[in-house]
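Asks: Model the structure of this input:
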Amino acid sequence: MTSPAAATADRTAARESAERHLRALVGRDDAVLREDQWSAIEALAVDRRRALVVQRTGWGKSAVYFVATLLLREAGAGPTVIVSPLLALMRNQIAAAERAGIRAVTINSTNNDQWEPIHAAINNGEVDVLLVSPERLNNPGFRDEVLPRLAATCGLLVVDEAHCISDWGHDFRPDYRRIRTLLDELPTGIPVLATTATANARVTGDVAEQLSGSRSLDEVLVLRGTLDRESLRLGVLRLKTPEQRLAWLADHLASQPGSGIVYCLTVAATSEVATYLRQRGLDVAAYSGQTEAEERHRLEADLVAGRVKALIATSALGMGFDASLGFVVNLGAPSSPVAYYQQVGRAGRNTDEATVVLLPQIEDRDIWAYFASLAFPREELVRQTIEVLAERGTMSTAGLETYVDLSRNRLETMLKVLDVDGAVRRVRGGWEATGQPWTYDAERYARVTEAREREQAAMLAYLDADMCRMRYLRAQLDNPDASDCGRCDNCGGLDLSAEVSQAAVEAAQEQLSRPGVPVEPRKMWPTALANMGIDLKGKITGQASEGRAVARLTDLGYGQQLRELLRDDVPDGPVPVPLVKAVVQVLNDWRPSVDAIVVVESTRRGALTQDLADGLSRYLRVPVIGSFALVDVDVPPGAGATNSAQRVSAVRRRSRLLLDDDSVRGRRVLLVDDQVNTGWTLTLAAQQLHEAGAEAVLPLVLAVQA
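Replies: Alright, predicted model coming up:
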């Protein structure tokens, strides 16, 4: 048995070694560990415990697990496995690790050609740190062949962004739930670290409970520090119109310190805002989940190095610990204070002062409502999915779409949850039912929904709060001892000017008032339509040509007018005059060569679409020769709208081309509708028009969904 004196000496030696590693990691000879950092490292590397660290961005969580890794490796432990959802963070972490002599590699969706060599290097003991994305944990090959070996031989498991484990968290990800299974499979004595910068008391408790597994909750060390960010100066600026908000960015972004991020709520907005700001002479670029991986990597490097003033980004942008940004501006409010705190935490690292500005928009709540609609499906749809798999065996997600009316993303998310719950299992080729009993936890899902609604209300309250902004956010995170920061607009430490130049406003008005976005034709039929008795597959013949819409519903300009017009509670009627003018401008810019019009009939907007078609007939001086008519009113208007296979089936039952005569043969047809959601109505109408002899079909609609 080790004597108390010897144990103390061992801990002293371990701390000295830890601080030697820290100096190598950060490249500074004067670097020392703070007491709370040492407490975490000690728990992991000396006591081999499980720990949850909830600390603000920039606190040094990465240093904790890298230093602990070096200590454990010196003691003969296996490699550290880090589960991280952010590819940019992975790249920065690998670069930092290499500076300290740590051999780090990553397995993620962008480097699958390197997986086999990486697996071999791990087996040969040539890897100190393996970073994996959470999606890898349930890849059948990785889960069945690599994960058990890692669980048996790893020296430390790290779960980064650990709030994603909890469905109470603002960014719950089903793939993270697989970590619970991994925790149960770890041999005794393997330490585990979970880290996050954004977790309130409920999320902290939930993650700690999951971290404990079959152990007592008391065995998990929870280190929760102050979440105050001393460098951040928070402010809210209410500007009435989209033009004013864009103009404010054009006039004030250049004066912000260093480089930074302008967060937008939609992909479309990132492109629109970036285009405008570049026209106003600012060096910016758009960034979203749709940006190619190589381009994302380049843009992230440009931002960190200060080669761009700003990235105009969705929440897909997550920076690593080497980033040092001078400002974050949110064009539109995230749906919760916790999510907002995480985004603004990108700024003010390694800087004395950083500006954080929120520019709320009228349409924010509509966007929140859309994302809220993607919640866990109703019980009947879940059970239908399980029954289909039980009856038909292994099926791909695409194959399941022909039986279950859910979008691809919602179906994938639901299947991941069911996988962790044990009801289904991902296998090579798709998914299979396990036959295990499963209970729909309606009460929990309802509580999560209520929590989301409270978060939205809290975000709205933040906009109007007259108290200290940082204190408000820290209170939302259940951060103890929060006091006034003295730096925000309410404390008097930040004076935000609402002034915008007339030139910037006029330029914004010109961009936002120019209608017209492309409507791209569908090119391929959904997979497995034969399951529904539909003989369509592969490439679509009889495609529509590229069409036009006045705007996207998410656009900053005409998008707002179109959202108001197409609300369910707005009565049907003719096209409003401002939108008539917009349609005319689209036609003048587009100049489609057509000699006939066909209108898509609508139960909800019949008067609107007919008025649009009649007006186009008068303006273009071409006749309306028929309709894509409603022939089965028992099929609801939105049937299958979330699922391509289901939508094709519904539209085929619901509508059919009806012509006044055979006059469509050889003609170029303008196909008119109020809006495009999935694109399948226009696709099927175009196909039937081509079969009837039309030379070309050019869609024209008021709005596109996204």
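
Asks: hey, let's count contacts and neighbours off CA atoms from now on
Replies: Noted.

Asks: Helix, strand or coil: sort out L70 for me.
Replies: Here L70 is helix, with the state taken from DSSP: H, G, I helix; E, B strand; the rest coil.

Asks: Hmm, it is touching H21, no?
Replies: Yes. L70 lies in contact with H21 (CA atoms under 8 Å); the separation is 7.3 Å.

Asks: Which neighbours do those two have in common?
Replies: Between them, L70 and H21 share no contacting residue under CA atoms under 8 Å, 6 or more residues apart in numbering.

Asks: Near P85, how many other residues are there?
Replies: 23 (other CA atoms under 10 Å).

Asks: What spatial separation is found between it and R668?
Replies: 49 Å (CA to CA, to the nearest Å).

Asks: please give me the structure for this one as well, since I'd like to look at both together:
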Amino acid sequence: MSEASRRAPPVDNRPHVRAGSGSKDSMVAPGRDTESPEMREEAEGWLRALAGRQARLREDQWRAIHALVAQRRRALVVQRTGWGKSAVYFVATALCRARKAGPTVIISPLLALMRNQIEAAQRAGIRAHTVNSANIDAWERVYAEVEAGDVDVLLISPERLNNPEFRDRVLPELAAGAGLVVIDEAHCVSDWGHDFRPDYRRIRTLLAGLGHDVPVLATTATANERVTRDVAEQLAGADAADAAAPLVLRGELDRESLRLAVVSLSDSTARLSWLAQHLDELPGSGIIYALTVAAATETAAFLSERGHTVASYTGQTDPEERTRVERDLLDNRVKAVVATSALGMGFDKPDLGFVIHLGAPPSPIAYYQQIGRAGRGVARAEAILLPGREDREIWAYFASMAFPDEETVRHTLDVLAEAGGPMSLPRLETRVDLGRARLEQMLKVLDVDGAVRRVRGGWEATGQPWHYDAQRYAAVAAAREAERTAMLDYIATTECRMLFLRRQLDDPAARPCGRCDTCAGTVWSDEVAPEQRRAAAQHIDRPGVVVAPRKQWPSGMAELGVDFSGTIRPERRAAEGRALARLTDIGWGTVLRRLLAEESPDEAIPDQMFDRVVTVLAAWPWQRRPAGVVTMPSRTRPHMITDLAARVARTGRLDHLGGLAYTGPDGAGVRRHNSAQRLAALHQALAVPDELRAGLAGCTGPVLLVDDYTDTGWTLTLAAHLLREAGAEEVLPLVLATRA
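Replies: The predicted structure follows:
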């Protein structure tokens, strides 16, 4: 919040916000200029309540506030992180409410951001509430308080806009009575933005339903000219006259506190040991970003072992644990939080001293946004990038989640049209070959385009004509590829790093910063102490990753002719298994990605890797030692799997019982992307040969089930089911790699 955006106690003589009735008759009429000295003085009072007695409005903050309150305009503010965009909408809220306007609706992407904003508003006497997935029990109370006029600010997630109950019951009244609508992180509205989210596109529908006198504010720190233009056009609306064009306030994007640097290290061991060696040299507390959940978890574990006070924070972290970790970081009880992008937009800690990236994000703009968490309220903060060789492979995986091909989309629309009623996601999965997350993303886009609609019970087709915009989807994919190339250019550049990032954001005032490693010539050493390297190597070489068994069959299997439903009976279930490593791991994962790549030959695993297998087996805390070994069939790596099983059997003096088999030459057929269809295909294709059945009958003890890797887990689940049915006492999956 402004230049004084540091935590400060609220002043006692702050203005009082009166509960609005929803009427805007008493608001200042459009057309007033930005002089309005009395209104500015009032606005300054609210800013001091938010940010401290010394705070003063920036000129562009005042221009935005005046446009919203006095002129009821729509505005887009593109300013660097920490500039004070939230001060604009909280001050504007206070002024609008004092003029008997309805509540402000803030559409905000992350729970961490919502919590920060509610705390900031309450310090200034602004009554703010949120409706999100973490406070379901409070929804009815919040709705009632909104209707009673006892809420000044309601924060909602973009996903909430298409919740059927919220959309049909709450949203119409909210839109009709809103005094101000705020779209935070507005670059998400544009599919050209680095973090486009389909749910954000529904905001256009919300804006179309607002009266022309309802002011709207969109804010972001990361929008280049193309994204700025796209968001401004969406704010204006299709029917907006030129006179109603949104006010666009775009500022310089330099962050004078940030010292940018890149440290190129040889391998994962070097990067982990570098972190352990240098973490205490960094100022204050900070964030270490990792590209995957596995990397975040493992890095936090290693740093903890080395005596550092750290915590991990990912999309898989329990909500209560997330809140605790955020608070520990805010209160400097931890040196660092090792996080994925789940800890991202809007996390507000003005004195954050550093941001380190263990692996590069796929976009310089995304990188700029994440390093923007640091140095808001301190004179100096470090932003250090430790790129990895595996970064491009991880980028490629996320790129594979792009919008599906036209045939898949048309098929989905046909399935919904033929259903004659709503279809749930699990039921739709039995007919559409997409994974759950990608299927839901596609449906959200189709929903915004008007082709489908989310209703109670699932999704239904609207029957409206729909056009597959292949040219636009290809252009967006090309833009993403250009971003990835630009990120590699950032790593390699010899020019000013901040200048590079500002150019990526089309900042017309971009100039050399004089502070980064290339400008100042001050570089972080890439050398690490031998003792730190040994510790990192030992951590990376720890044996094995748990492969948890599946306990529930997918929904809707009866529709695919498979008699599986509900809980998998314990006597037909796989036991807990082991993998050498995750494919996303920062150590062995890199080796396994190369070994299991499509273009890699089918050959025996190297001796060093087999030694690792033996180590995993030796450390496995099974209750009963296995007595036999069974192999999975494979069309791509039959030699590797059979040879691995034979070596395990010889080394462990186990019976090599043979392997499961495919019923036809095509195996399980074309790769299926969702659980129901994957399991149905396997059910038709996988069988227990008579020789294996006979071997199981004579085996007195558990069997190891050997495969190259596991992804969804359904192959191992069905194989264990068949083996237990054929007489195996227990099935212990052993794979080289897991994607989990």
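
Asks: What value does the TM-score take for this pair?
Replies: The TM-score (TM-score structural alignment, normalised by the length of the first structure) is 0.98; 702 aligned residues with a CA RMSD of 1.6 Å.

Asks: Just give me how far stretch 212-232 of the second structure sits from the chain centre.
Replies: A distance of 22 Å separates the C-alpha centroid of stretch 212-232 of the second structure from that of its chain, computed with CA atoms, centre = their mean, to the nearest Å.

Asks: What span of the first structure is it aligned with?
Replies: Residues 188-208 of the first structure are where stretch 212-232 of the second structure aligns, with TM-score structural alignment as the criterion.

Asks: Stretch 184-191 of the second structure too?
Replies: Aligning stretch 184-191 of the second structure against the first structure (TM-score structural alignment) gives residues 160-167.

Asks: May I see the buried residues of that stretch?
Replies: If you call a residue buried by 16 or more other CA atoms under 10 Å, then stretch 160-167 of the first structure has these buried ones: 160-167.

Asks: Quick one: map V703 of the second structure onto the first structure.
Replies: Match for V703 of the second structure (TM-score structural alignment): V669.

Asks: rewinding a little: contacts for the match of stretch 184-191 of the second structure next, please.
Replies: Residues outside stretch 160-167 of the first structure that contact it (CA under 8 Å, 6+ apart) are 82-85, 169-174, 176-177, 179, 194-199, 203-204, 206-207, 448.

Asks: can you pull the contacts of R487 of the first structure?
Replies: Each residue near R487 of the first structure by CA under 8 Å, 6+ apart is listed here: 232-234, 493-494.

Asks: helix/strand/coil for the residue lying closest to Q585 of the first structure once chain neighbours are set aside?
Replies: Excluding the flanking residues, the one nearest Q585 of the first structure by CA to CA, 6 or more residues apart in numbering is P515, at 7.0 Å. Three-state call for P515 of the first structure (three-state DSSP): coil.

Asks: again with L736 of the second structure
Replies: The three-state label given to L736 of the second structure by three-state DSSP is strand.

Asks: shouldn't it be in contact with L583?
Replies: No. Contact criterion CA under 8 Å: L736 of the second structure and L583 do not qualify, at 9.3 Å.

Asks: quick one: common contacting residues for the two?
Replies: Shared contacts of L736 of the second structure and L583, defined by CA under 8 Å, 6+ apart, comprise L592.

Asks: So for the two, which residue has more residues nearby?
Replies: For L736 of the second structure and L583, the more surrounded residue by other CA under 10 Å is L736, and the numbers stand at 29 against 26.

Asks: That one pairs with which position in the first structure?
Replies: Following TM-score structural alignment, the counterpart assigned to L736 of the second structure within the first structure is L702.

Asks: mind checking which helix or strand M487 of the second structure is in?
Replies: According to DSSP states H and E, M487 of the second structure maps onto helix 470-492.

Asks: buried ones in that helix?
Replies: Buried positions in helix 470-492 of the second structure, judged by neighbour count with 16+ other CA under 10 Å: 473, 476-477, 480-481, 483-484, 486-488, 490-491.
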